[in-house]
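1. what would the 3D arrangement of this be:
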Amino acid sequence: PIRDFYMTNPIARASKTMAECSAAMTGAAQLAAE
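-> Predicted coordinates:
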C-alpha cells in the first residue's frame, strides 16, 4: 500500500508546503493509530 499518496507526485515532493501538509497528515494518522 502507498503510505503517503500525495508525495508520489514529483511536483508535490518539490513543494515545501506539500511536505509540511504531508508531515502533518501522516503524523495525525500515526497518533490516531496509537
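2. drop to CA atoms for contacts and neighbour counts, all remaining ones
-> Will do.
3. residue 11 and residue 29, how far apart?
-> In this view, residue 11 and residue 29 are 23 Å apart by C-alpha to C-alpha, to the nearest Å.
4. please give me the structure for this one as well, since I'd like to look at both together:
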Amino acid sequence: MAAEWASRFWLWATLLIPAAAVYEDQVGKFDCVAPC
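-> Predicted coordinates for the structure are as follows:
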C-alpha cells in the first residue's frame, strides 16, 4: 500500500513540477509589465 502511494506521488510530482515551472515562466513573462 505504501509503495502504491509512493509511486502515485512520484507520478504526480513528475507531471506537475514541469507543468508548474512552465506556468510560472509564462505568468512571469506576462506579469513583467511592472518592474520586476
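5. please state their TM-score.
-> Overlay of the two chains. TM-score (TM-score structural alignment, normalised by the length of structure 1): 0.51; 22 aligned residues with a C-alpha RMSD of 1.5 Å.
6. which residue is nearest the centroid of structure 2?
-> The centroid of structure 2 falls nearest to residue 20 when counting by C-alpha atoms, centre = their mean (2.3 Å).
7. tell me the counterpart of it in structure 1.
-> By TM-score structural alignment, residue 20 of structure 2 lines up with residue 22 in structure 1.
8. check contacts around residue 28 of structure 1.
-> Contacts for residue 28 of structure 1 (C-alpha atoms under 8 Å, 6 or more residues apart in numbering) come out as none.
9. what's the mean gap between the helix or strand it falls within and the aligned bit of structure 2?
-> Secondary structure from DSSP states H and E places residue 28 of structure 1 in helix 16-33. Mean deviation of helix 16-33 of structure 1 relative to structure 2 after superposition (mean C-alpha distance after the TM-score superposition for structure 1): 0.5 Å.
10. how far does that helix sit from the chain's center?
-> Computed by C-alpha atoms, centre = their mean, to the nearest Å, the chain-centroid distance of helix 16-33 of structure 1 equals 5 Å.
11. so which bits of it are buried?
-> Across helix 16-33 of structure 1, burial judged by 16 or more other C-alpha atoms under 10 Å covers residue 22.
12. could you measure from residue 12 of structure 2 over to residue 21 of structure 2?
-> Going from residue 12 of structure 2 to residue 21 of structure 2 by C-alpha to C-alpha gives 14 Å.
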